[in-house]
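**Student:** Sharing a sequence plus its predicted fold:
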Amino acid sequence: MSEGTIIKALSGFYYVEDNGQIIQCRGRGVFRKNKITPLVGDHVVYQAENDKEGYIMEIKPRKNELMRPQIANIDQAILIFSAKEPDFNPVLLDRFLVLIEFHQIIPLICITKMDLLLEEEIKTLKERLSVYERIGYEVIFLSSHTTEGIEQFRSIIGNHTSVFAGQSGVGKTSLLNALQPGLELKTSEISTHLGRGRHTTRHVEFIPIDHGLIADTPGFSSLEFNELDIEDLAWTFPELREKGNDCKFRGCLHDNELHCAVKSAVKTGEISGERYQHYLQFLAEIKDRKPRY
């Protein structure tokens, strides 16, 4: 028996890296029976039939996991959004942040394609994103075309295991190519009819960048809150989580309750009204969800 890490999953095969050697493995039948899916990032015990093929026998305990994208044991999630083509979408950003916060993964916000904006548009966008910086999120503005911000971005990768997430067409693949020339990963143009990119990444795979690992993932444009209960949602908004301690009633949902410290902070501008509206939108969505059995 040997141990390694799954660095790619494709067509029912799991590619396990063990001291620089890649072993193509299948999962044991017991995983399917118990409805357990090995994920990229899993630390596993495998049994090799030869120096190239084997079977995954055991999955080590995970510190975290995501199902969209399917990945485990992540240090940080880099949320990639474009300034233009497609336009920056704050509702979608907040949906991503809710999911990442819920799984207690460190989020970083990355805005690409800054070279497509005029000077006044850049100023407006940075003012809009300053809300997230005040909350405590790190925000990086960059361009794969002009290489603006690329070295700053490289420094935050460090020796971490990171996952890229965001809409398709925002420049995730172009960013990887800019970080490591020679990758020559396939990119795609934005569909003028749909206003979004076509998926160019078909599977989850770790790509080594300097001393770290980045998982390039298939792009997607929506997220469901199936894992969250209504009591969980406010916790995933750091500013609501902090201010909620001052609410008069325990378990306050910051919706219709009296003496709510969060609603008071929204009125004074201490909490972003836009973020609060997104919170209410997500809260209504969770309330309207069909009961889980």
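**Tutor:** Good, I have the coordinates. Numbers count the residues shown, from 1 in each chain.

**Student:** rest of the way, CA atoms for contacts and neighbours
**Tutor:** Fine.

**Student:** for the stretch 51-200 of the chain, what spans make up the strands?
**Tutor:** Under the criterion DSSP state E, counting those that start in this stretch, the stretch 51-200 of the chain contains strands at 53-59, 65-67, 70-72, 76-82, 106-112, 138-141, 161-165, 190-191, 196-197.

**Student:** Pull the number of nearby residues for L176.
**Tutor:** 20 (other CA atoms under 10 Å).

**Student:** which residues does it contact?
**Tutor:** Residues in contact with L176, defined by CA atoms under 8 Å, 6 or more residues apart in numbering, are 183, 185.

**Student:** how about stretch 219-238: buried residues?
**Tutor:** 219-220, 225, 233-237 (16 or more other CA atoms under 10 Å).

**Student:** so who does E148 touch?
**Tutor:** 141-142.

**Student:** repeat that for 10 Å
**Tutor:** 112-115, 140-142 (CA atoms under 10 Å, 6 or more residues apart in numbering).

**Student:** ditto for I80
**Tutor:** 88, 93, 108-112, 140, 164-172, 175.

**Student:** Then R28?
**Tutor:** 38, 46, 55-58.

**Student:** With F153 instead?
**Tutor:** Going by CA under 10 Å, 6+ apart, the list of residues near F153 reads 110, 139-142, 175, 179.

**Student:** One more: E133?
**Tutor:** Contacts of E133 were listed using CA under 10 Å, 6+ apart, and they are 109, 126-127, 139.

**Student:** Against that first model, consider the following:
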Amino acid sequence: MVNGIIIKGIGGFYYVKTESGIVECRARGIFREEKLTPLVGDKVKIRISDEDNTGYIEEIYPRTSQLLRPPVANITQAIIVMSIKKPDINTWLLDRFLIMAEHEKLEIIICINKSDLMPEKALELKTIYENIGYRVINTSVVAGLGIDELKIALDNNISVFAGPSGVGKSSLLNAVNRNFKLETGDVSTKTKRGKHTTRHVELLELHDNAFVLDSPGFSSLNIDFIEEEIQLKNYFKEIYKYGENCRFISCLHGNEPDCEVKKQVEEGNIFKERYENYLFFLEEIKNIRRY
């Protein structure tokens, strides 16, 4: 038996990196009976056939984390990539990605890419989200901005690069490691949205202690794991902090009186756009509960 990590899965075949190389494997039927599907990032035990050097996954070790979209396991860090321009920055989507990463208890880095196109706006957003408590790296492949800082941040982690299509995830990964040669795509001039370039989920090795995951872009993310409206504040650091001083413990920071969160929005201590995103998500959760 040999231990390894699944770096790619296509059409029922799993490619497992071991100390002696990559082995093409199939999963044992027992996993189907247990309704357990091997995921990229899974640490596994495999049995290798002497005849053709292919293998079978015999055991999947317990996962420390698991994402549904993209379907990956054992990720330690999320790099949420948004572009400042082409396509324009979308804080609604950024905050939605942050909710997902917070839910999975991942370390989070926000990467504001193409920062050279609107440097002042990029710096403003960096300041806003750093004040909330997130680490933010402004990057530009064209200008070589932030690439070295990003490389250092990836060390000793299995990182997932998440973000909508067209923001430059593949270009950033190519800049981090020139051996990747990932396909990149421009933003559609008709829809102003990115063209999908990544077709499958794959774990890419930077070096012995660093892997990154290039994954398909998304247009929406499901937050139905938040069962009660009151739970949403747990995914907004600043709203949770200021909400401790609201008049009512059950304050949802919408129409309630003496709401400290609304006061802080008015005073500029909570980013208004982010508060509006919070209210949008709150309404979405209410609608989910109705059904």
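**Tutor:** Noted; the coordinates are in hand. This is a predicted model, so every value here is computed, not measured.

**Student:** Report the TM-score for the pair.
**Tutor:** Overlay of the two chains. TM-score (TM-score structural alignment, normalised by the length of structure 2): 0.92; 288 aligned residues with a CA RMSD of 1.9 Å.

**Student:** tally of neighbours for N131 of structure 2?
**Tutor:** 14.

**Student:** Can you find the partner of it in structure 1?
**Tutor:** Aligning on TM-score structural alignment places N131 of structure 2 opposite R134 in structure 1.

**Student:** And that match, how far from E270 of structure 1?
**Tutor:** Distance, R134 of structure 1 to E270 of structure 1, using CA to CA, to the nearest Å: 10 Å.

**Student:** ok, S143 of structure 1 to G171 of structure 1 distance?
**Tutor:** With distances taken as CA to CA, S143 of structure 1 is found 9 Å from G171 of structure 1.

**Student:** mean shift between the longest helix along structure 2 and structure 1?
**Tutor:** For structure 2, the helix reaching the highest residue count under DSSP state H is reported as helix 272-290. Following superposition, helix 272-290 of structure 2 is found to deviate from structure 1 by 1.4 Å on average (mean CA distance after the TM-score superposition for structure 1).

**Student:** packing partners for that helix?
**Tutor:** If you count contacts as 3 or more CA pairs under 10 Å, 6 or more residues apart in numbering; DSSP states H and E, helix 272-290 of structure 2 packs onto helix 91-103, helix 237-243, helix 260-266.

**Student:** Can you give the contact residues for it?
**Tutor:** With contact meaning CA under 10 Å, 6+ apart, helix 272-290 of structure 2 is reached by 91-96, 128-129, 223-233, 235-236, 238-239, 252-254, 261-262, 264-266.

**Student:** What residues of it count as buried?
**Tutor:** 274-275, 277-279, 281-282, 285.

**Student:** same deal with stretch 45-64 of structure 1?
**Tutor:** For stretch 45-64 of structure 1, a neighbour-count test (16+ other CA under 10 Å) marks 45-48, 53-59 as buried.

**Student:** Any chance of those residues in JSON lines with distance to E101 of structure 1 as columns?
**Tutor:** Formatted as JSON lines, the buried residues of stretch 45-64 of structure 1 follow (distance: CA to CA, whole Å):
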{"residue": "V45", "distance to E101 of structure 1": "29"}
{"residue": "Y46", "distance to E101 of structure 1": "32"}
{"residue": "Q47", "distance to E101 of structure 1": "36"}
{"residue": "A48", "distance to E101 of structure 1": "37"}
{"residue": "E53", "distance to E101 of structure 1": "37"}
{"residue": "G54", "distance to E101 of structure 1": "36"}
{"residue": "Y55", "distance to E101 of structure 1": "34"}
{"residue": "I56", "distance to E101 of structure 1": "30"}
{"residue": "M57", "distance to E101 of structure 1": "31"}
{"residue": "E58", "distance to E101 of structure 1": "28"}
{"residue": "I59", "distance to E101 of structure 1": "24"}
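
**Student:** on that earlier part again, what sits in contact with each of R134 and E270 of structure 1?
**Tutor:** In contact with both R134 of structure 1 and E270: E239, using CA under 10 Å, 6+ apart.

**Student:** Just give me the closest of the contacts of R28 of structure 1 to L213 of structure 1.
**Tutor:** When those are compared for distance to L213 of structure 1 (CA to CA), P38 wins out at 18.3 Å.

**Student:** and the closest one, which of the three is it?
**Tutor:** When classified by DSSP: H, G, I helix; E, B strand; the rest coil, P38 of structure 1 comes out as coil.

**Student:** and if you look at V16 of structure 2?
**Tutor:** Going by three-state DSSP: V16 of structure 2 is strand.

**Student:** Alignment lookup: it to structure 1.
**Tutor:** In structure 1, V16 of structure 2 lands on V16 (TM-score structural alignment).

**Student:** I23 of structure 1 versus that match, what's the distance?
**Tutor:** 5 Å.

**Student:** So which of the two has more stuff around it?
**Tutor:** Neighbour count, other CA under 10 Å: between V16 of structure 1 and I23, V16 has more, with 32 against 24.

**Student:** isn't that one right next to T5, touching?
**Tutor:** Yes: counting by CA atoms under 10 Å, V16 of structure 1 touches T5, with 5.2 Å between them.

**Student:** Mind listing the shared neighbours of those two?
**Tutor:** In contact with both V16 of structure 1 and T5: 22, 40-46, using CA under 10 Å, 6+ apart.

**Student:** Out of the buried residues of stretch 219-238 of structure 1, list just those in helices.
**Tutor:** Using DSSP H, the buried residues of stretch 219-238 of structure 1 in helices are L233.
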